[in-house]
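In: The following block contains a protein sequence and its predicted model.
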Amino acid sequence: MSTADIRSVLRGDGGRFIYLASALAALNGLLFGFDTGIISGAFLYINDTFAMSPLVEGIVVSGAMAGAALGAAVGGQLADRLGRRRLILLGAGVFFLGSFTMAVAPSVPVLVAGRLIDGVAIGFASIVGPLYISEIAPPRIRGALTSLNQLMVTVGILVSYFVNYAFADAGAWRWMLGTGMIPAVVLAIGMLKMPESPRWLFERGRKEEAEAVLRRTRQGDIEDELDEIAETVEKQSDTGVRELLEPWLRPALIVGLGLAIFQQITGINAVIYYAPTILESTGFGSTTSILATVGIGVINVVMTVVAIALIDRVGRRRLLQVGIGGMTITVAVLGTVFYLPGFDGAIGWIATASLMLFVAFFAIGLGPVFWLLISEIYPLAVRGSAMGAVTVANWGANLVVSLLFPVLTANAGEATTFWLFGACSLAALLFTYWLVPETKGRSLEAIEADLRGNVTASETAD
């Protein structure tokens, strides 16, 4: 988004309101990031309370991923049935319950149950945050505003690292996990006065309400946008979830599922969940390892801001290609650091630098672009359900990686594990080059029209 666009967004009542509505919805991302990142530091001290094998450690960490897959599986349909705003409110309540359960857990099974509950809310948030923003935002700044959700994911991760560091000396892992109740309350209160998505309202026959929301969130004439929405709703009156498998939608489904899986099997959440553990294995102490992850979190936030500034100017495909290419190189270097002898004094700092660069490249590519694209490329009638299906795949891959990472590193070693992530990153780069479309500056209705006109993903690419 250009400087002129930013000024335009902040100027005038409609502009300020759309920015506020997007920022509040993006708090879903903060909760998403906080509750996925907080376990990384807490885990160093949970072992002092509950003795766990590597497999049980993986189960505790991946419990949230199993819950997220469940939340995503039902969240898409709930978003279509209840509406985007109501699902955000429901998710905030589930976040609160999950954080409370983890904070008071008397045993490993209860801790896992809390992670599962928290995960359901993460699954809701990963769908409904970008979905709500993409449907309420004007096309020319939709990329930047939708990417606010990913920015808040990185902010949530960074905040979780600061919280971990604040309680590290005391080893107070219960306080670390329980702090998630606070942003859940803020999200619920903030969304009470926000409107429903105008596109969802229009589809439900509530046209006057949809028009009122558009007038509140746009500057200037909205008649053309209303006509586009009406035409799209009329065309898709017979569209159902089964149509996701129809030939005209297959390219979009392949792109969504492919990026969903690649985002995880390239290793980002293994780094987010286990960064302190990875760094501790290089010789850093527990507190130093947590402090080093704060630096990684800062890089994550800064580079996501860079991505937001570029995404509506450079485009989705180019950011993906640069980001994934950089991830491929840096994770290969990280594997080499663990493989070569003679790094006893410097290995911790080299590993930290490699992790920072890996996260930086993820933050300008697969991080924000994946969530933005899946909120853009599906038809309105099945958008929530389609995002749900894609997000289930995302969390399923996340579950596998987070569950197996401790087992892989214990048996195959860090070097082999990170080289495996590098091979997956290279495959993701080739997938992006051949199949991912460019959607910058186009209305959601125009993107759908291309699909209905049998325009494949590769044909719409730059």
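Out: Structure received. Numbers count the residues shown, from 1 in each chain.
In: use CA for all of it now, contacts and neighbours both
Out: OK.
In: just checking, what packs against the strand or helix carrying Leu257?
Out: Using DSSP states H and E, Leu257 falls within helix 250-265. The contact analysis (3 or more CA pairs under 8 Å, 6 or more residues apart in numbering; DSSP states H and E) places helix 250-265 against helix 366-376, helix 380-411, helix 414-435, helix 457-460.
In: Adding mean neighbour count as columns, could you present those helices in a markdown table?
Out: Output for those, formatted as a markdown table (neighbours: other CA atoms under 10 Å):
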| stretch | mean neighbour count |
| --- | --- |
| helix 366-376 | 26 |
| helix 380-411 | 23 |
| helix 414-435 | 19 |
| helix 457-460 | 16 |
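In: Out of the ones you listed, which gets nearest to Leu214?
Out: Leu214 sits nearest to helix 380-411 of all the helices and strands packed on helix 250-265, at 16.3 Å, using CA to CA.
In: and the closest one, what other elements does it pack with?
Out: Against helix 380-411 (3+ CA pairs under 8 Å, 6+ apart) you get helix 54-82, helix 108-136, helix 198-203, helix 223-235, helix 250-265, helix 268-280, helix 366-376, helix 414-435.
In: Make CSV out of the ones you listed and add distance to Leu404.
Out: Listed next are these as CSV, based on distance: least, CA to CA, whole Å:
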stretch, distance to Leu404
helix 54-82, 7
helix 108-136, 16
helix 198-203, 39
helix 223-235, 44
helix 250-265, 11
helix 268-280, 9
helix 366-376, 22
helix 414-435, 10
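In: quick one: which of those helices is nearest Ile38?
Out: Using CA to CA, the nearest of the helices and strands packed on helix 380-411 to Ile38 is helix 268-280, at 8.1 Å.
In: take the one below as the second:
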Amino acid sequence: MIKDRFSDDDDGLQPLAYNMSHDEGNAANTETLHLNVLEDVHIFTTQFELTHKLNVIQKAALLLQSDTSLDDAPGLSVHEITALANETTHKWQQPWTMYLTIVVTALGAIGQGWAQTSMNGANLYFPDAFGIGSGSARDNFTVGLINSGIYLSNGLLGAWLVAPLNNAFGRRGAVFAAALVSLLSNIGGALTQNWQQLLFFRLILGCALGVISSTLNIFAAECAPAVIRGGLAVSWQMFCAFGIFVGFIANVAVYDFGSNAWRLQLAAPFLSTIPLLILIYVCPESPAWYIKNNDHYDRAFLSLCRLRNTEIQAARELYQAYLQQSTKHDSKDKLTYFKTLTELFTIPRVRRATVAAHTVMISQQLCGINTTAFYSSTIFLDANFSKYSALLASVAFGFINFVGAFPAVWTMDTLGRRSLLLLTLPLMALTMLAIGLSFSIPADSPAHFGLLAAMIYLFCAEYSPGLGPVPAAYSAEVFPLSHREIGTSSAVAVTSLWASALSLTFPTLLNTLGSQGSFTLYAALNVVAFVLVFLLVPETRMKTLDELDEVFAVPTRSFIKYQLTVYIPWWMKRYVLRRDKVELPPVEGWRTEEYQAVCQNEE
């Protein structure tokens, strides 16, 4: 058993004296290093009013040393050793407050998915109620504008409010304010008397949802321990899909309420917003936010203690964050909002992350999923379903979308982000083409009904583990900490603007090209998305922050050339010619001389 080498003061008021003769096998320079660490911790705790936790922070600091294993770490109690060992053997054993943050994230995601789906059912009613259901070019544009309203306002304004609102009010404050606006917008949209009022409330709702989605994704990532962060990264998309499913059920539940059913459908998402408003302040604030704003390490430690099983785990993460902050040379005061935004495109490492994140977000919209989610009831109605049958068919769509997200929990860190996209996009293109071809079958044939429904469901099942969860998780991890909020916001803005453009044009597209032509076009866009991902999106699976810096240090031109001249020939030899011993050289450092020359040119 490990002997305690520090004073056993529970309050940790006394500095811990390291015994130079505790292990005669240790080298003198290691002992000196440990003494320096203890002294640095003493300075840290004094500076940030944490002297009452000096004992536990010193032990945590020694744990962070690369030459200190768990078995050799000084001063750890049996309880602390057990908790640290459980991080790998029982990694899902976390405090209830940790899981409460995931519940809060789930509520926000459910609200967003539900708000999207409520319009799906309302599309069957409100155009006629407001006199814009004639099918003319003007009415089609108006209906499309209302449907795209939450995306349009999110991309133009909501996503860009994330950073200033978070800086001013914290993660919890930003979510609370946005959730309150969301609640009022859902109710206001249900009470509107003309399409102009409905458009206004959908635009306001989009701004609120943009702040909620971006902030909660960052909040969950900053609160989650590293050992389960990957699995939790898909929670937003999974529960957003659940919200879509619940929304479809709600649409069917109010079907018998006549011409005003759409009002109940639009108001229903407020049911998920109320518990979000109640629970958000029960959660601890993000520790990272406390550190980024005025270096409140004392408050960050209190938050971490509520989010981790033991104080030693909280202290280790706190001191690690301090060390990372200390290595930064740029002063946060020198970087204005617009300067940071500009650096998304001027700093090579950040620019490559921006290109990759925006590519996966654009691909998510090119595949056609959001138009299918918004207009699935309309699509089924166009295929000669009754209104009730169309709503029921959409419920099945929502259920498959939710269940299909579960495989991503395991595959995100095994197959990888890029691999999931490259595996699913070709299948989605073929399925979308089959959806278009199904409209060639006579509408009175049972094959028409069966093939259309089956292909829409299959497309949803292919989307759910790939382009469903990957874009949000990928965009949240590729940016360095200094640009994470603004980078994630820019990615959300891009996907929202593309979603609004596609939703806005889909009624006109449907009227111009017909159902078959529209879905054939989306099949081609899936192929475009595949090419973009293949050429512009590096893999990030199982990469640390430092390793991600190396991934995005590779110039874009070199990465594209590698894919075309190295990866494709390797893939052909490995999977077509079945040569098992063919090796794929890593893209980092490939053809070193050329790589370095391009780096110098880009810098």
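Out: Cool, the structure landed. The structure presented is a predicted model; accordingly, all values stated were derived computationally and were not measured.
In: Superposed, what's their TM-score?
Out: Scored by TM-score structural alignment, normalised by the length of the first structure, the superposition of the two chains gives a TM-score of 0.92; 454 aligned residues with a CA RMSD of 2.4 Å.
In: hang on, the earlier thing: how about the helix holding Leu257 of the first structure, which residues of the second structure does it hit?
Out: Matched against the second structure by TM-score structural alignment, helix 250-265 of the first structure falls on residues 351-366.
In: what's the average distance of the matching stretch to the first structure?
Out: Overlaying the first structure shows stretch 351-366 of the second structure at a mean distance of 1.0 Å from the equivalent residues (mean CA distance after the TM-score superposition for the first structure).
In: and that stretch, how far out from the chain's middle?
Out: Relative to its parent chain, stretch 351-366 of the second structure has a centroid offset of 13 Å by CA atoms, centre = their mean, to the nearest Å.
In: if we can go back for a sec, would you turn the helices and strands packed on helix 250-265 of the first structure into CSV with distance to Thr304 of the first structure?
Out: Listed next are those as CSV, based on distance: least, CA to CA, whole Å:
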stretch, distance to Thr304 of the first structure
helix 366-376, 7
helix 380-411, 20
helix 414-435, 19
helix 457-460, 25
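In: mind checking which of these is nearest Ala64 of the first structure?
Out: Closest approach to Ala64 of the first structure among these (CA to CA): helix 380-411, 8.1 Å.
In: now the closest one: which residue numbers in the second structure?
Out: Helix 380-411 of the first structure corresponds to residues 481-512 in the second structure, going by TM-score structural alignment.
In: Stretch 287-297 of the first structure now?
Out: Stretch 287-297 of the first structure maps onto residues 388-398 of the second structure, going by TM-score structural alignment.
In: and if you look at stretch 354-370 of the first structure?
Out: Against the second structure, stretch 354-370 of the first structure falls on residues 455-471 (TM-score structural alignment).
In: What's the match for Leu55 of the first structure in the second structure?
Out: Looks like Leu55 of the first structure aligns to Phe141 there (TM-score structural alignment).
In: ok, its match - how many residues close by?
Out: Residues lying near Phe141 of the second structure (other CA atoms under 10 Å) number 19.
In: List the contacts of the counterpart of Gly123 of the first structure in the second structure.
Out: Applying TM-score structural alignment, one finds that Gly123 of the first structure aligns to Gly210 in the second structure. Neighbouring residues of Gly210 of the second structure by CA atoms under 8 Å, 6 or more residues apart in numbering: 154-155, 158-159, 162, 492.
In: Adding distance to Asn601 of the second structure, write those out as a markdown table.
Out: Formatted as a markdown table, these follow (distance: CA to CA, whole Å):
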| residue | distance to Asn601 of the second structure |
| --- | --- |
| Asn154 | 37 |
| Gly155 | 33 |
| Gly158 | 37 |
| Ala159 | 33 |
| Val162 | 35 |
| Val492 | 31 |
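In: What remains of those once you look at the first structure?
Out: Counting by both residues aligned by TM-score structural alignment, their matches' CA atoms under 8 Å, the contacts of Gly210 of the second structure that remain in contact in the first structure are 154-155, 158-159, 162, 492.
In: so Ala221 of the second structure touches Ile228, yeah?
Out: No. Assessed by CA atoms under 8 Å, Ala221 of the second structure is found out of contact with Ile228, at 9.8 Å.
In: Run a quick check on Cys283 of the second structure versus Thr97, I expect a contact.
Out: Yes. If you go by CA under 8 Å, Cys283 of the second structure and Thr97 touch, sitting 6.4 Å apart.
In: More neighbours: Ala221 and Ile228 of the second structure, which one.
Out: The neighbour comparison of Ala221 of the second structure against Ile228 (other CA under 10 Å) goes to Ala221, with 23 against 15.
In: Next up, the contacts around the more buried one.
Out: By CA under 8 Å, 6+ apart, the neighbours of Ala221 of the second structure are 229, 232-233.
In: Distance check, the nearest residue to Arg383 of the first structure once chain neighbours are set aside against Ile299 of the first structure.
Out: Using CA to CA, 6 or more residues apart in numbering and skipping the chain neighbours, the partner closest in space to Arg383 of the first structure is Ser375 (7.3 Å). Using CA to CA, to the nearest Å, we find Ser375 of the first structure at a distance of 25 Å from Ile299 of the first structure.
In: What of Glu376 of the first structure?
Out: Per CA to CA, Glu376 of the first structure is found 27 Å from Ile299 of the first structure.
In: So the equivalent of Pro183 of the first structure over in the second structure versus Val395 of the second structure, what's the distance?
Out: Superposed on the second structure with TM-score structural alignment, Pro183 of the first structure falls opposite Ser272. Using CA to CA, one gets 18 Å for the distance from Ser272 of the second structure to Val395 of the second structure.
In: Repeat that for His90 of the second structure.
Out: 36 Å.
In: Just want to know which of the two has more residues nearby.
Out: For His90 of the second structure and Val395, the more surrounded residue by other CA under 10 Å is Val395, and the numbers stand at 23 against 11.
In: who's in contact with the more buried one?
Out: 245, 248-249 are the contacts of Val395 of the second structure under CA under 8 Å, 6+ apart.
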